[in-house]
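Trainee: sequence first, predicted coordinates after that:
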Amino acid sequence: MRVAINGMGRIGRLLSRRLLNEGGIELVAVNDIMEPENLAYLLKYDSVYGTLPYRVGYADDHLSVGDKKIAVFRQEDPRELPWAALDIDIVLECSGRFTKGDAAAIHLSAGARKVLLSTTGSPDVPLLIYGFNQHVLNADTAIVSPGGCMTNCSTHILYLLNQIGIESVQANILHSYTSRQELVDAPHKQYRRGRAAAESIIPVEIDLAGSLERLLPALKDKIATVSTRVPVANGAMADFTVQLKTATPASEINALFFNAARQEYKGILDYTEEDLVSLDIKGDTHSCVVDGTLTSVVGRQVKLIAWFDNEYGYTSRMIDWLYYWKKFL
């Protein structure tokens, strides 16, 4: 499979690093408007995941990473990208700019066979969560949204709890700060996002509830969500308060997730009873790790806590998608 990445931000660069060691997938090209020398530097040195153990450089319009060479382009308009000439199977659209169906389809016009977004796209783009409804994919599907890191965490948890029966959900995703926030106070259309990210606990608006209702229509109008950004560079903790239809002991709820982690959701969802903190989840490949030590029940109300690495876990699902989609090419 021949792959290209458009947009070399946090997700694009982490995917680039990880694809270096994936068999059967060749990273052929990347596109980003930043200076290529800066790109090479940021690819080698990462403040969260450390330094790549390879020589990384740039020359003759190519990145060299160890013994691999990757073509580099700096086109703002994907129409100008030579995906046809490079025989690109899938473009990983990681810029955050082309999330609507017609915009993402520009990559198809440029010659790519398929496009995988790195976020939740517009309603006209199929929203398929790996491990939940990837089987809906067919050979004619050309553009897929794999959701976001919070959607991938939440979908499996709510689906399993709804086997008991959910009346309502309040979810607060405590999440590391992101590039959509500011380092120092600055203007922003969402005032709180403009406050210094490393200095405050900052609640921000998110569209998670809408995504979950698309995936779990039985829960429409039963979900409310918020994300609280905290001053760490990586890691997230999802805090679910769920009103169930039937009073259920914490032990039964934990058993539900323990069994799912070892059966139908193995590799996607995990379960732990270790005393974790957010740093311990760095580099974890699961979409969520349910923390059984923090499950509590009052009447029919359940408090459930799950950890996830918002970058590494999410890119793990994108890589799963590449292998899954390969059989349709």
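Mentor: Good, I have the coordinates.
Trainee: all contacts plus neighbour counts: C-alpha atoms, from now on.
Mentor: OK.
Trainee: so which residues of the stretch 101-250 of the chain form strands?
Mentor: 114-117, 143-144, 166-176, 202-204, 223-230, 236-244 (DSSP state E, counting those that start in this stretch).
Trainee: Asp309 contacts Ile281, doesn't it?
Mentor: Yes. With contacts counted by CA atoms under 8 Å, Asp309 reaches Ile281, the gap being 5.8 Å.
Trainee: of the two, which one has the most company?
Mentor: Asp309 (28 against 22; other CA atoms under 10 Å).
Trainee: and the helix ranked longest in the chain, what's buried?
Mentor: For the chain, the longest helix by residue count, based on DSSP state H, is helix 312-326. For helix 312-326, the neighbour count (16 or more other CA atoms under 10 Å) marks Tyr312, Gly313, Tyr314, Thr315, Ser316, Arg317, Met318, Ile319, Trp321, Leu322, Trp325 as buried.
Trainee: so what sits against both of Asp309 and Ile281?
Mentor: Gly235 (CA atoms under 8 Å, 6 or more residues apart in numbering).
Trainee: distance of the residue lying closest to Leu183 once chain neighbours are set aside from His188?
Mentor: Spatially, and ignoring its direct neighbours in sequence, Leu183 is nearest to Ala196 (4.9 Å; CA to CA, 6 or more residues apart in numbering). The gap separating Ala196 from His188 is 11 Å, by CA to CA, to the nearest Å.
Trainee: quick one on the thing from earlier: neighbours of the residue nearest to Leu183, just the number please.
Mentor: Ala196: 18 neighbours (other CA under 10 Å).
Trainee: okay, now the one to match up with it:
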Amino acid sequence: KGDKSIPQFVYGVNHHEYDGEDVVSNASCTTNSITPVAKVLHEEFGIASGQLTTVHAYTGSQNLVDGPKAKTRRGRAAAENIVPTSTGAAQAATKVLPELEGKLDGMAIRVPVPNGSITEFVADLEADATEDDVNAAFREAAEGELEGVLGVTDEEVVSSDILGQPYSTYVDLQSTNVVGGLTKVLTWYDNEFGFSNRMLDVADYITEN
């Protein structure tokens, strides 16, 4: 680690802020999944606060058989357990969307699938919004500013159905739920393929700029 922090760019959210830096980060797959969703919600309704939980495929940071690990739970057999653990995505999201600084937190639950993840985002919105209002905002973004980055689906999909989807985030519209001032959104992502597509998009943008 150097003396300066590495800027994180999420394509479709803040990639346009690239200013000739030699070393940049494409952020994480989970940060790429949550920031387009948070961007839409904040711009349309305002986010007072939010909590995210990513239900994430197991990764190389876990053990395949029980063993010692600095993070004890990650030392348990990845393909046999549901593993609550930390995620840096909420804090990273506030670096990408600084207007949300101090408003977000979250955690991860690693599950025994090799690929395919989903983020649950629960937000206290500043403006009143119905489920239809929220879904309409996502549909508009998917067809406009965030086309190719944020997708939406009305289908009753499961994790294996979204493998190979090129989006950073794929909002499950049937699962949008509003209770009082709280709004819950579920959004899928292929944590390998979707992220890789955005890395190529960021690289292409940097090459051209």
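Mentor: That came through, no problem. Please read all numbers here as calculations on a predicted model, not as lab measurements.
Trainee: and the longest helix of structure 1, how far from structure 2 on average?
Mentor: Compared with structure 2 after the fit, helix 312-326 of structure 1 shows a mean deviation of 1.0 Å (mean CA distance after the TM-score superposition for structure 1).
Trainee: still on that earlier bit, between the buried residues of helix 312-326 of structure 1, which sits nearest Lys100 of structure 1?
Mentor: Comparing those against Lys100 of structure 1 with CA to CA places Met318 closest, at 18.3 Å.
Trainee: wait, what's in contact with the alignment partner in structure 2 of the closest one?
Mentor: Aligned by TM-score structural alignment, Met318 of structure 1 pairs with Met199 of structure 2. Contact partners of Met199 of structure 2, counting by CA under 8 Å, 6+ apart, are Asn26.
Trainee: any idea how far Tyr11 of structure 2 is from Met199 of structure 2?
Mentor: Distance from Met199 of structure 2 to Tyr11 of structure 2, by CA to CA: 8 Å.
Trainee: any residues in contact with both of those two?
Mentor: Common neighbours of Met199 of structure 2 and Tyr11 (CA under 8 Å, 6+ apart) are Asn26.
Trainee: ok, the match of Met318 of structure 1 to Phe138 of structure 2 distance?
Mentor: Met199 of structure 2 is 23 Å from Phe138 of structure 2, by CA to CA.
Trainee: with Ala129 of structure 2 instead?
Mentor: 13 Å.
Trainee: picking that back up, between the buried residues of helix 312-326 of structure 1, which is nearest Glu26 of structure 1?
Mentor: Out of the buried residues of helix 312-326 of structure 1, the member with the shortest distance to Glu26 of structure 1 (by CA to CA) is Leu322, at 10.9 Å.
Trainee: could you work out the end-to-end span of stretch 38-51 of structure 1 for me?
Mentor: 15 Å.
Trainee: contact partners for the spatially most central residue of structure 2?
Mentor: Among the residues of structure 2, the one closest to the centroid is Ser33, at 2.2 Å (CA atoms, centre = their mean). Residues near Ser33 of structure 2 by CA under 8 Å, 6+ apart: Thr119, Ser168, Thr169, Thr187, Trp188, Tyr189.
Trainee: and the third one? What does it align with in structure 1?
Mentor: Using TM-score structural alignment, the equivalent of Thr169 of structure 2 in structure 1 is Cys288.
Trainee: touching, its match and Tyr265? I think so.
Mentor: No. With contact defined as CA under 8 Å, Cys288 of structure 1 and Tyr265 do not form a contacting pair (10.4 Å).
Trainee: what segments of structure 2 are helices?
Mentor: Along structure 2, counting by DSSP H, helices occupy 29-44, 89-96, 131-143, 193-208.
Trainee: buried sites along the first one?
Mentor: This points to helix 29-44 of structure 2. 29-42, 44.
Trainee: which residue of structure 1 sits farthest from its center?
Mentor: Gly299 (33.8 Å).
Trainee: ok, the contacts of Ser33 of structure 2 vs Ala142 of structure 2, which is closest?
Mentor: Thr169 (10.1 Å).
Trainee: which residues does that closest one contact?
Mentor: Contacts of Thr169 of structure 2 (CA under 8 Å, 6+ apart): Asn32, Ser33, Ile34, Pro36, Val37, Val149, Leu150, Gly151, Thr187, Trp188, Tyr189, Gly194.
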